[in-house]
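In: here's a sequence, model it:
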Amino acid sequence: MTITYVIPDTHGCRTELQGALTKVDLCDPSTQLVFLGDYVDRGPDSAGVLTAVKDLCDAHPSQVIALAGNHEVWFLDWLDADDGDPTWLLADTGLVTVRSFLPTEVVERAVAALAGGSIEAVNTTIKREISARHSDLIAWLRQLPLFHETPTHIYVHAGVDEEAGPMWKAMTTAETFTEKYPPSLGKHAVGKLIVAGHTGVGPLHAREGRMRCWEPYVDAGHAYLDGRVEDTGVLNVMRYDSVSRTTSFL
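Out: Got it, this is the predicted structure:
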């Protein structure tokens, strides 16, 4: 590939995602697009974002790579968990994620039943409705990879075990790939630039006196891209040209 575009955490912000995609020309077969995960939760249209990303993967299977983030892992864990565990559902403030997957009347009927039942019963109903209506989308989520490697870069949602050096693939746990925190900074022994989302770049810039800055944070070994689009409206896009070996940000 000649040009690689990278889009980090979109968190249900479909409008911002659509704007970012206008910058990416997938009609050029030398273009690659990597999504860093965290498509769901917080924003208004998690299901719409997932569908848009899946459609791109289906239409351009040799060019588009979608990675899993911790929010996809947590969503699947909830679907797979015992029906008596409503932890994920209770964390879905205003049921904003649930409402993106289900018709309003289905959600309202389930919520209304809470008055005469239990949260576990509501949890069961909503899980089954989502699983039944979005089986293809859920099956696609289950097979998302945790990283994508090129000769020069490692693309990942959160990070890798940098202390493992060249053995990072064998030594990094699934939890580290999707949930690593705090982020590692500076030079490392892995040997490639690590490009990640997950960690909001604002606090990283604040450490250096750049307050309220949501531009990508780049150091000697990393590029962190998460601009917290759900709060700031900033969806950072990285562009890497493998011929000129130059990186830019949109």
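
In: C-alpha from now on. contacts and neighbour counts both.
Out: OK.

In: tell me the secondary structure for Gly227?
Out: coil (DSSP: H, G, I helix; E, B strand; the rest coil).

In: mind telling me what element the residue nearest to Val111 when sequence neighbours are not counted is part of?
Out: Among residues not flanking Val111 along the chain, Val122 sits closest, at 6.7 Å (C-alpha to C-alpha, 6 or more residues apart in numbering). Using DSSP states H and E, Val122 sits in helix 119-133.

In: next, the structure of the following sequence, for comparison with the previous one:
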Amino acid sequence: MKRTLVISDIHGELELFEQLLSNVQYNPRHDQLILLGDYVDRGPDSRKVLDKIIELKAQGAFILRGNHEDMMIKALTTNDERSWKHWAHRNGGSNTLQSYGFSESEFIIPENKDFVKPVLHSEKLAGHLAFIQSLDPIVEHNDYIFVHAGVHPTIPIAETDPYVLMWIREEFYNNYRGDKPVIFGHTPTTILHNDKNNHSIYFGENRIIGIDGAAVYGGQLNCLELPAKVMHYVK
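Out: Sure thing, here's the model as predicted:
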């Protein structure tokens, strides 16, 4: 049976990501790779991670959008001050922009200055922005739902705002009662385990499977292998 390999929340950690793919001996001819979002921000190599993911998608991987891609899109495609500062100042967007060769003086707005959105020219960044804008927030298979953050416990997926699928937390993982297991990232598994030292995959009694090992915070990058439900990880 073909393996399905699921990874989430890479956050610019290219070295860990490539090591994990090597460790599981990923082969696109025999394996189905599913990535659950948050490829950018906080880590050192967001640009190179997106280059890698574009290559993987061309080989057949399913690539979903996470909340950090959502923040990046809003910051780069609108003139909204809150969206810009939320991403570039407070949620790791500065690391992403630096990976494209920009310096902080080009995109950090001093608090005592009126907001004028920075003008940043990069063909590579523009191409990557178009790519992440094309990504879906969820994919549903016969046996599992794959999503970045989770699903609303009472609203059908087809009627759910994509924002919810990329951002929901407690309302989902505390209240989900659906028949089909949901595999998701976004919420570090230390929170789900209620153990700050436990970065392993979380298998909830309510058919939720959390895989975000908080690699960019010094945890581990997890890979869930299906159908065997085996955990692989690097740290």
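
In: just to revisit the earlier point, what's the helix or strand following the helix holding Val122 of the first structure aligned against in the second structure?
Out: Using DSSP H and E, the helix or strand that follows helix 119-133 of the first structure in sequence is helix 135-142. Using TM-score structural alignment, helix 135-142 of the first structure corresponds to residues 126-133 of the second structure.

In: follow-up on the earlier one: the residue nearest to Val111 of the first structure reaches Glu108, doesn't it?
Out: No: applying C-alpha atoms under 8 Å, one finds Val122 of the first structure not in contact with Glu108, separated by 10.5 Å.

In: now the helices for the first structure?
Out: 14-21, 46-59, 70-80, 87-91, 96-101, 104-112, 119-133, 135-142, 168-171, 174-179, 201-206, 229-232 (DSSP state H).

In: do you know how far Ile126 of the first structure is from Asp41 of the first structure?
Out: According to C-alpha to C-alpha, to the nearest Å, Ile126 of the first structure stands 16 Å off from Asp41 of the first structure.

In: more neighbours: which of the two?
Out: Asp41 (25 against 22; other C-alpha atoms under 10 Å).

In: show me the contacts for that one.
Out: Going by C-alpha atoms under 8 Å, 6 or more residues apart in numbering, Asp41 of the first structure touches 11-12, 71, 92, 96-97.

In: that one -> the second structure?
Out: Using TM-score structural alignment, Asp41 of the first structure pairs with Asp41 in the second structure.

In: please name the nearest non-neighbouring residue to that match.
Out: Nearest residue to Asp41 of the second structure in three dimensions, chain neighbours excluded: Gly92, at 4.4 Å (C-alpha to C-alpha, 6+ apart).

In: just give the number of residues close to the one you found.
Out: 20.

In: measure it to Val216 of the second structure for me?
Out: Per C-alpha to C-alpha, Gly92 of the second structure is found 11 Å from Val216 of the second structure.

In: now the common contact residues for the two.
Out: Here Gly92 of the second structure and Val216 have 42-43 as joint contacts, going by C-alpha under 8 Å, 6+ apart.

In: before we move on, back to that, buried ones in the helix holding Val122 of the first structure?
Out: Within helix 119-133 of the first structure, the residues scored as buried using 16 or more other C-alpha atoms under 10 Å are 119-127, 129-130.

In: how about a markdown table for the helices of the first structure, with distance to Thr4 of the first structure added?
Out: Shown next, in a markdown table, are those (distance: least, C-alpha to C-alpha, whole Å):
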| stretch | distance to Thr4 of the first structure |
| --- | --- |
| helix 14-21 | 13 |
| helix 46-59 | 15 |
| helix 70-80 | 23 |
| helix 87-91 | 34 |
| helix 96-101 | 30 |
| helix 104-112 | 39 |
| helix 119-133 | 33 |
| helix 135-142 | 22 |
| helix 168-171 | 22 |
| helix 174-179 | 21 |
| helix 201-206 | 21 |
| helix 229-232 | 21 |
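
In: so which of these is nearest Gly186 of the first structure?
Out: helix 201-206 (12.0 Å; C-alpha to C-alpha).

In: what's that closest one packed up against?
Out: strand 217-218 (3 or more C-alpha pairs under 8 Å, 6 or more residues apart in numbering; DSSP states H and E).

In: where in the second structure does the strand it packs on fall?
Out: Aligning strand 217-218 of the first structure against the second structure (TM-score structural alignment) gives residues 202-203.

In: now do stretch 13-23 of the first structure
Out: Mapping stretch 13-23 of the first structure onto the second structure (TM-score structural alignment) gives residues 13-23.

In: what sits up against the matching stretch?
Out: With C-alpha under 8 Å, 6+ apart, stretch 13-23 of the second structure has contacts from 10, 43-46, 48-49, 215-216, 221, 223, 232-235.

In: try stretch 79-97 of the second structure
Out: Against stretch 79-97 of the second structure from outside (C-alpha under 8 Å, 6+ apart): 12, 40-47, 71-72, 74-76, 103-104, 107-108, 115, 117.

In: also stretch 25-37 of the second structure?
Out: With C-alpha under 8 Å, 6+ apart, stretch 25-37 of the second structure has contacts from 2-10, 59-69, 146-148, 184-185.

In: also stretch 107-116 of the first structure?
Out: Contacts of stretch 107-116 of the first structure (C-alpha under 8 Å, 6+ apart): 98-99, 121-122, 125-126.

In: how about stretch 129-136 of the first structure?
Out: Here stretch 129-136 of the first structure makes contact (C-alpha under 8 Å, 6+ apart) with 79, 101-102, 138.

In: among the residues you listed, which one has the most neighbours?
Out: Neighbour tally across the contacts of stretch 129-136 of the first structure (other C-alpha under 10 Å): the maximum, 21 neighbours, falls on Leu79.

In: hmm, Lys127 and that one touching each other?
Out: Yes: look at Leu79 of the first structure against Lys127 with C-alpha under 8 Å: they come within range, at 6.0 Å.

In: so what's the counterpart of Ser248 of the first structure in the second structure up against?
Out: Counting by TM-score structural alignment, Ser248 of the first structure lines up with Val230 in the second structure. With contact set as C-alpha under 8 Å, 6+ apart, Val230 of the second structure has these partners: Leu224.
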